[in-house]
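Undergrad: Structure, please.
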Amino acid sequence: MLVAGTPYWACWSWFLSFYVSGELDARKGNLSICFISPPMESQNHHSQPPTIGTTFLRTCFNGVNTLSGLGILSVPYALSKGGWISILLLFLVAIVCFYTGLLLKRCMNSDPLIKTYPDIGQMAFGRKGRTVISTFLYLELFLVSVAFLIMGGDNLHKLFPKETFDIFGMEVGGRKLFISVTALVVLPTTWLRSLGALAYVSASGVLALLILLLAVLWGGAFDGIGFHESGEIWNWKGLPTAISLFSFCYCGHSVFPTLCNSMRDKSKFPKVLLVCFIFSTISYGSMAIFGYLMFGEHIAPEVTLNLPTKKISSKIAIYTTLLFPVAKYALIVAPIVISVEETLPFQESKMMSYLIRTCLVISTVVVALSVPFFGYVMSFVGAFSGITLSIVFPCLCYWKIALKFKKFGVEKTVILMILLIGTIIAVVGTYTASTDIINEVQHKRI
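TA: Predicted coordinates:
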């Protein structure tokens, strides 16, 4: 069984990893998902048929896709907010998140029945722990689906800035129009009750990431943009935003337990994490540095919005990003949809299923239209749910499960420091992002 609640772009990786491990029936397209899964003690391991498990290489592939997504568009903007020295924070966040990923693995070692992140929460803090963690995961999925719509609308508006339509005598155009267009395009994909095909489409994540990175580099090196901007060395005021956006890049912890359990040799999972974090950090760091060198203080929250649309490399980069919502939106909202459907008495009704999925898409459109600020939404997600799920909760769970009876030593000191600093950053980052969103909304109304 797959418990709902996986980070934004990474949701599809669950489906893919379960497909290769035999728990997703490709012929029937059956997928069992539950937001609040049954208690661990009710799960009978011995009644389940043994599975071969995924190889080290396949797990690395799924892990890289878990950590690679929308964050690649915003890291140059994050670097511009904090200044050149803040690139060190990207590496520091990567190290801390790698360590907390290992903490989750150690929590799993305490009980063979632990299969998912919410299971870890239940093991540490009972049913309330499961509920709190699941709620944060749920909210994160919803907000990232909103970010996908905003990103699609921004990039379509970049390609067609003058497009307007006459609807009932009103001239409609701009980003809000294209946010709605993006939602209309992805809506049919959410009606699919079989997600096997979508998982394969989403498996192009690593390729899309590389194409996007190479297209941006090509634009800087050969299409006349150049790498001439100097930028700031350090900007204290922008640090909360920078750290929040960097944290967004490494929010893969909710899928780590599932990836680990899908492995043929679970003892190699720490090596998988190391490979995934190194690859992702190189990708993020490269995009951040080159993007900041190309556009400096004028960098947009999405680096593709700075690219000249007349260049072939720019069009390739922008069209690549437009594939993200089509390929991943349905997989991101699927756990939300299915968990809602499972709570209703008429869950077998196809018409009701279509209605629920349509209402969910409409709700994300309403939020995207109300807060069409990609950078601030990403910053909010990174601070509020990203740091909480990737840094704070792993430390709390590990402390409760493995350290509560140990004497106060080096390990406890390190985890306590990470916990305190992570909590402070989450609070400050959430406040900063919320303030920025409110100010922008008020400014738009004026």
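Undergrad: switch to C-alpha atoms for all contacts and neighbour counts from now on
TA: Fine.
Undergrad: burial count for residue 381?
TA: The number of residues packed near residue 381 is 28, by other C-alpha atoms under 10 Å.
Undergrad: secondary structure element for it?
TA: If you go by DSSP states H and E, residue 381 is part of helix 374-381.
Undergrad: what packs against the helix or strand hosting residue 281?
TA: In this assignment (DSSP H and E), residue 281 forms part of helix 269-295. If contacts are counted by 3 or more C-alpha pairs under 8 Å, 6 or more residues apart in numbering; DSSP states H and E, helix 269-295 sits against helix 56-67, helix 71-82, helix 87-109, helix 205-222.
Undergrad: One more, please, to line up against the first structure:
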Amino acid sequence: METTEAPLPLLDANQRSKSGGGGGGATSAQTLGNIVVSLLGTGALGLPYAFRVSGWLSGSLGLAAAAAVVYYCMLLLIRCRNKLEEGRDKDGAAVQIQTYGDLGAEAFGVPGRCLTEVLVVISYAGTTVSYLFFMGENLSSVFSSYGISPSAFVFALLLPLEAALSFIRSFSVLAPFSILADACNVLAMAIVLAVDVQQLRKPSRKAKRSAFNGAWSLPFAGGVAVFCFEAFGLTLSLEASMAERRKFPWVLLQAFLGTAAAYICFGVFGYLAYGEDTNDIITLNLPSNWLACIVKVGLCIALAFTFPMIIHPVNEIIENKLDSSEWFQKLCQNLPGRNWLGLQAVRLLIVVAVAFLATSVPGFAILISFTGSTVCALLAFVLPATFHLKLLGSSSTPLQRVLDYSILATGLVFAGYSIYSAVSGHSMGFMT
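TA: From the prediction side, this is the model:
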């Protein structure tokens, strides 16, 4: 999911490069760490259920395929930027590509920028909705003896907290929490895997598990897999941050190989441990003990402090549009803080809207699958292939063009089928 100018939590401001040139000051190790940080998210917690839907073998192969295509498409974005920054604009100035929207503008003008930024907003808003949904469900399960609903936790606890955090505009303040959040995510996944292994040792858990549940189940699992690989949103920022940008493809490959292997293990063991009892959020399968409570609360704390980072692209795009509009300027001219107060009010409204959506979605797995197979598929597959064909098609080999068209067609079919399934209600059948 594409973040436009979102700062990277492990990089200082003087390490980031706004465009091209010789790159930033980040080493390969720092960049590798940032890629892994951007890949780890709530999507992994829905993988065991996705493997229940599709079967453990087809789910594993689908996730590996999604990782390979996302990796290739991230490289397409880099090639497009490198080609554009070799030239000059109509005024003779060097072309600078800082965001995904800039690529859209270079490829298709204003409509290209608008489409790209709309998809960015929807995809990141979908991620923040999944965060609130996940936190509400898990907090409700931890305090189940009190009978507090997930919606109550979202509105009474999470909404005020995230509204307050959204007012923080300095990411240096949030950076330590981001690092803590990723440490909590890794630790929690390790604990869940350990519990899964213990479950597999029980005789009652050795029943046959499906390896393949039919072709119609693959789009659902594929959507979850695409949602898991969120790093395509940080492609341009990650590559520009490196001191030796030519090493980026190799560093990116290392991150994808390691993360894909970890995701496959997490999904397979989670499904094999619980079989048809696998919940759409795997943490809800954990036994009711102090260890499970620590995992759930730890993940909620991690997501609570990651939320401002994820909502940042949404805030930034909307604020940039409002800040340059005459009607918003007139609306804010009588306010005490003028534009600043107006923009803060907009941030509050965005968080409120996300909270209402989080209490309305039918389920965690459905949410991340639909988001992954529609807007994420468009951003990760369709747009990179389209931009590459538009900007470098004439200089590409026939094989490259065939590959681009294949990715483009697959992404469109994937998104189209997912929208059809959602409208017709077919995807709801997976929740049974």
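Undergrad: Tabulate the helices and strands packed on helix 269-295 of the first structure (a markdown table), appending mean neighbour count and distance to residue 292 of the first structure.
TA: Output for these, formatted as a markdown table (neighbours: other C-alpha atoms under 10 Å; distance: least, C-alpha to C-alpha, whole Å):
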| stretch | mean neighbour count | distance to residue 292 of the first structure |
| --- | --- | --- |
| helix 56-67 | 23 | 21 |
| helix 71-82 | 28 | 5 |
| helix 87-109 | 20 | 11 |
| helix 205-222 | 19 | 11 |
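Undergrad: now the helix holding residue 281 of the first structure and helix 205-222, what's the angle there?
TA: 30 degrees (axes from the mean of the first three to the mean of the last three C-alpha atoms, to 10 degrees).
Undergrad: circling back: the second structure: matching residues for the helix holding residue 381 of the first structure?
TA: On the second structure, the counterpart of helix 374-381 of the first structure by TM-score structural alignment is residues 364-371.
Undergrad: neighbouring contacts of stretch 149-159 of the first structure?
TA: 174-183, 302, 304-305, 309, 318, 321-322, 325, 364-365, 368, 372-374 (C-alpha atoms under 8 Å, 6 or more residues apart in numbering).
Undergrad: That one corresponds to what range in the second structure?
TA: Using TM-score structural alignment, stretch 149-159 of the first structure corresponds to residues 132-142 of the second structure.
Undergrad: Report the mean deviation for the matching stretch after fitting onto the first structure.
TA: With the two structures superposed, stretch 132-142 of the second structure lies on average 0.6 Å from its match in the first structure, counting by mean C-alpha distance after the TM-score superposition for the first structure.
Undergrad: For whichever helix or strand comes after the helix holding residue 381 of the first structure, give me the average deviation versus the second structure.
TA: Going down the chain from helix 374-381 of the first structure, the next helix or strand is helix 387, by DSSP H and E. Mean deviation of helix 387 of the first structure relative to the second structure after superposition (mean C-alpha distance after the TM-score superposition for the first structure): 0.8 Å.
Undergrad: which secondary structure elements does helix 387 of the first structure contact?
TA: With contacts taken as 3+ C-alpha pairs under 8 Å, 6+ apart, helix 387 of the first structure sits against helix 239-248, helix 410-445.
Undergrad: re the thing from before, how about the match of helix 374-381 of the first structure: buried residues?
TA: Buried residues in stretch 364-371 of the second structure, counted by 16 or more other C-alpha atoms under 10 Å: 364, 365, 366, 367, 368, 369, 370, 371.
Undergrad: Could I get the contacting residues of the first one?
TA: Shown here is residue 364 of the second structure, whose contacts under the criterion C-alpha under 8 Å, 6+ apart are 46, 130, 133, 134, 280, 281.
Undergrad: quick one: the helices in the stretch 101-250 of the second structure?
TA: For the stretch 101-250 of the second structure, the helices defined by DSSP state H, counting those that start in this stretch occupy 150-153, 159-166, 171-200, 218-228, 235-241, 248-274.
Undergrad: so the last one corresponds to what in the first structure?
TA: Alignment note (TM-score structural alignment): helix 248-274 of the second structure is matched to residues 269-295 of the first structure.
Undergrad: what's the mean deviation for the matching stretch versus the second structure?
TA: So stretch 269-295 of the first structure averages 0.9 Å relative to the second structure (mean C-alpha distance after the TM-score superposition for the first structure).
Undergrad: mind checking how far the helix holding residue 281 of the first structure is from the chain centre?
TA: Mean-position distance between helix 269-295 of the first structure and its chain equals 15 Å (C-alpha atoms, centre = their mean, to the nearest Å).
Undergrad: and if you look at stretch 255-266 of the first structure?
TA: Its chain's average C-alpha position is 19 Å from that of stretch 255-266 of the first structure, according to C-alpha atoms, centre = their mean.
Undergrad: And stretch 223-234 of the second structure, by the same measure?
TA: 5 Å.
Undergrad: In the first structure, which residues correspond to that stretch?
TA: Taking TM-score structural alignment, stretch 223-234 of the second structure hits residues 244-255 over in the first structure.
Undergrad: any idea how far the counterpart of residue 40 of the second structure in the first structure lies from residue 281 of the first structure?
TA: Here residue 40 of the second structure is matched to residue 68 in the first structure, going by TM-score structural alignment. Applying C-alpha to C-alpha, to the nearest Å, the value for residue 68 of the first structure to residue 281 of the first structure is 10 Å.
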